[in-house]
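Visitor: I'll drop the sequence and a predicted model, then ask my questions.
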Amino acid sequence: MNTASINEDGASGTASGSGAEPRWLTDREQRVWRSYVHATMLLEDHLDRQLQRDAGMPHIYYGLLVQLSQAPRRRMRMTELAKGAKITRSRLSHAVARLEKNGWVRREDCPSDKRGQNAYLTDEGFEVLRRSAPGHVEAVRQAMFDRLTPEQVDQLGSIMRVVADALEPSDPNADLPWLR
C-alpha cells in the first residue's frame, strides 16, 4: 500500500500506537507522501534496470560492491556490510553467494574473530564496478540531478539529512535488519 495508513473514511495517516487518535496526514502531506513513494519506487526500478542491462546485476549488488571498494583493503565484515546496505544478514549472505559465483567477491575468515567473516572485493569485481560506474552515474544524473535546479538539489539534500538523522538508530538493542 502506498499510504502511511487508511482510516475508515479513507483518510491517510500514521497510527501512534498509544491508543490515542492517530495524527492523520493532511491532504497536502498525503500528496507529498504519495509523490515521494511513487518517485522512489520509479527511481529504484530505473536504476535496477540500467544496472541489470549494463552490468548484469541488481542495484543492491552494485551498492555492495561500492561499499567494498571504499573499505580498507576492499574488505568488510559481513555484519558491517549488511548494516551499510540496511539488509538482513540472510539477504546479504544470498547476495554475496551470487557475487562469489560471478567471481566478484570472496568470503574470508576474519583474522581477529574466527566466528566472523569478511567479504573481499576481488580484482574482477573491482573491474566490473569500474566499468559499470559511468553508466550508473549517468542514469542517476539523468533521472534526478538533471531535472533539479541547484537550489532544489540543496533543498533535497537538506531534507534527506533531516529525515536520515531522525531515523538513524540510537538504540543498540533495536530490532534492526542487519542484526537478524
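Guide: Perfect, I can see it now.

Visitor: could you use CA atoms for every contact and neighbour count after this?
Guide: Will do.

Visitor: and Ser170, which of the three is it?
Guide: Look at Ser170: counting by DSSP: H, G, I helix; E, B strand; the rest coil, its state is coil.

Visitor: go on, the one 4 residues further on?
Guide: Following three-state DSSP, we place Ala174 in the coil state.

Visitor: gap between it and Gln152?
Guide: 34 Å (CA to CA, to the nearest Å).

Visitor: which strand or helix spans Met41?
Guide: Assessed by DSSP states H and E, Met41 sits inside helix 27-55.

Visitor: ok, the residue nearest to the spatial centre of the chain - contacts?
Guide: Central residue of the chain (CA atoms, centre = their mean): Ala85, 5.5 Å from the mean position. Taking CA atoms under 8 Å, 6 or more residues apart in numbering as the criterion, Ala85 is in contact with 60, 63-64.

Visitor: one more: Arg75?
Guide: Applying CA under 8 Å, 6+ apart, we find Arg75 in contact with 68-69, 118-121.

Visitor: 6 Å instead, please
Guide: With contact taken as CA atoms under 6 Å, 6 or more residues apart in numbering, Arg75 is in contact with 68, 119-120.

Visitor: just the closest of the residues you listed to Glu29, please.
Guide: Leu68 (37.7 Å; CA to CA).

Visitor: hang on, that closest one packs against Arg74?
Guide: Yes. Between Leu68 and Arg74 there is a contact under CA atoms under 6 Å: 5.0 Å.

Visitor: and the two? Which one has more around it.
Guide: Remark: of Leu68 and Arg74, Leu68 carries more neighbours, 23 against 19, as counted by other CA atoms under 10 Å.

Visitor: try it against this one:
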Amino acid sequence: MNGDDSRPTRWLDEREREIWLALREFIWEFPAALDRQLQRDSEMSIVEYSVLAVLSECSSARKRAGDLASDLGWERSRLSHLVRRMESKGVVERVHSDLDGRGQDVVLTDAGWAAIRAAAPGHVTFVREAVFDPLTPEEQDVLESMLTRIRARIAADGLWAGAVASAACPPDAPLEEGEPGA
C-alpha cells in the first residue's frame, strides 16, 4: 500500500481469498440493495436519501454545501449536480450561507422533510433486518470493531474520502428523538 515495489507481493491464501470474495460481493451488492429498496418504497435513490438524512440531522435542516460534500465523502461537483436535480424535485434548495454570505447552504424544504419522514421507516427497517437482526449483539460489536479498524487503516494511507467528517451544523435546537437521519 505504500508504493514500495521492492517488497514481494503477499498473495492471499485460500481462506483469505474466500473472505475477500465474500466481502467484495457484499461491498458491491449492498449499496445496490439499499438503492433498490429506496427506489421501490420511496422513489428516491440512496444518494438522495443520504443528502436528506444528513440535512435532517442538523437542527436547522441546513448545511454548507462543502461541509455536506465532506460528510458524504463526495467531491463538491458530484454534490452540486445531485443538489441541482433535488432542487428540481423541490426537496432541497440552495441559499446564501448565514455564516458569511459567500458560501451556499443546502436547506431541506418542507417537501424534503416529508420525503425523508416517509422514507426513513422503511429504510431503517431494511437496515435493521439486513444488518442487525442476523447478528447477535456480540457479533455486532465485532463487526463494528472490524469495520473501524479497516477504515482507520485505509484512512492512514489518505485513501478514505470521509476520514474527517464535518460536524458543522448551524446551531439551533436539537432534533427530537426518533427523527429521521439514519
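Guide: Yep, that arrived. Nothing here was measured: the structure is a model prediction, and the numbers come from that model.

Visitor: related to what we said a few turns ago, who's more crowded, Ala174 and Gln152 of structure 1?
Guide: The neighbour count for Ala174 of structure 1 versus Gln152, taken as other CA under 10 Å, is higher for Gln152 (12 against 9).

Visitor: tell me the average deviation of the lengthiest strand in structure 1 from structure 2 after fitting.
Guide: In terms of residue count, the longest strand belonging to structure 1 (DSSP state E) is strand 113-121. When structure 2 is superposed, strand 113-121 of structure 1 averages 1.7 Å from its matched positions, counting by mean CA distance after the TM-score superposition for structure 1.

Visitor: and what of stretch 43-52 of structure 1?
Guide: Averaged over the aligned pairs, stretch 43-52 of structure 1 sits 0.9 Å from structure 2 after superposition, using mean CA distance after the TM-score superposition for structure 1.

Visitor: what span of structure 2 is that stretch aligned with?
Guide: Here stretch 43-52 of structure 1 aligns to structure 2 at residues 30-39, judged by TM-score structural alignment.

Visitor: going along the chain, name the helices of structure 2.
Guide: 14-42, 46-56, 65-72, 76-89, 110-127, 137-156 (DSSP state H).

Visitor: in CSV, list those along with distance to Met1 of structure 2.
Guide: Converted to CSV, those look like this (distance: least, CA to CA, whole Å):
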stretch, distance to Met1 of structure 2
helix 14-42, 17
helix 46-56, 29
helix 65-72, 24
helix 76-89, 27
helix 110-127, 32
helix 137-156, 9
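
Visitor: if we compare those helices, which one ends up closest to His96 of structure 2?
Guide: His96 of structure 2 lies closest, by CA to CA, to one member of the helices of structure 2: helix 65-72, at 10.2 Å.

Visitor: and the angle for the closest one with helix 46-56?
Guide: 120 degrees (axes from the mean of the first three to the mean of the last three CA atoms, to 10 degrees).

Visitor: would you check the span in structure 1 matched by helix 65-72 of structure 2?
Guide: On the basis of TM-score structural alignment, helix 65-72 of structure 2 is assigned to residues 78-85 in structure 1.

Visitor: and for stretch 104-117 of structure 2?
Guide: Matched against structure 1 by TM-score structural alignment, stretch 104-117 of structure 2 falls on residues 117-130.

Visitor: next one: that stretch to chain centre, how far?
Guide: Offset of stretch 117-130 of structure 1 from its chain centre (CA atoms, centre = their mean, to the nearest Å): 19 Å.

Visitor: now do it: everything it contacts.
Guide: With CA under 6 Å, 6+ apart, stretch 117-130 of structure 1 has contacts from 68, 74-78, 104-110.

Visitor: list just the nearest of the residues you listed to Ala143 of structure 1.
Guide: Closest approach between the contacts of stretch 117-130 of structure 1 and Ala143 of structure 1, by CA to CA: Leu68, at 25.1 Å.

Visitor: mind checking how far the equivalent of that closest one over in structure 2 is from Asp100 of structure 2?
Guide: Using TM-score structural alignment, the partner of Leu68 of structure 1 in structure 2 is Leu55. Going from Leu55 of structure 2 to Asp100 of structure 2 by CA to CA gives 19 Å.

Visitor: same deal with Glu14 of structure 2?
Guide: Distance from Glu14 of structure 2 to Asp100 of structure 2, by CA to CA: 56 Å.

Visitor: kindly report the same for Phe132 of structure 2.
Guide: 42 Å.

Visitor: so which of these two has more stuff around it?
Guide: Phe132 (13 against 8).
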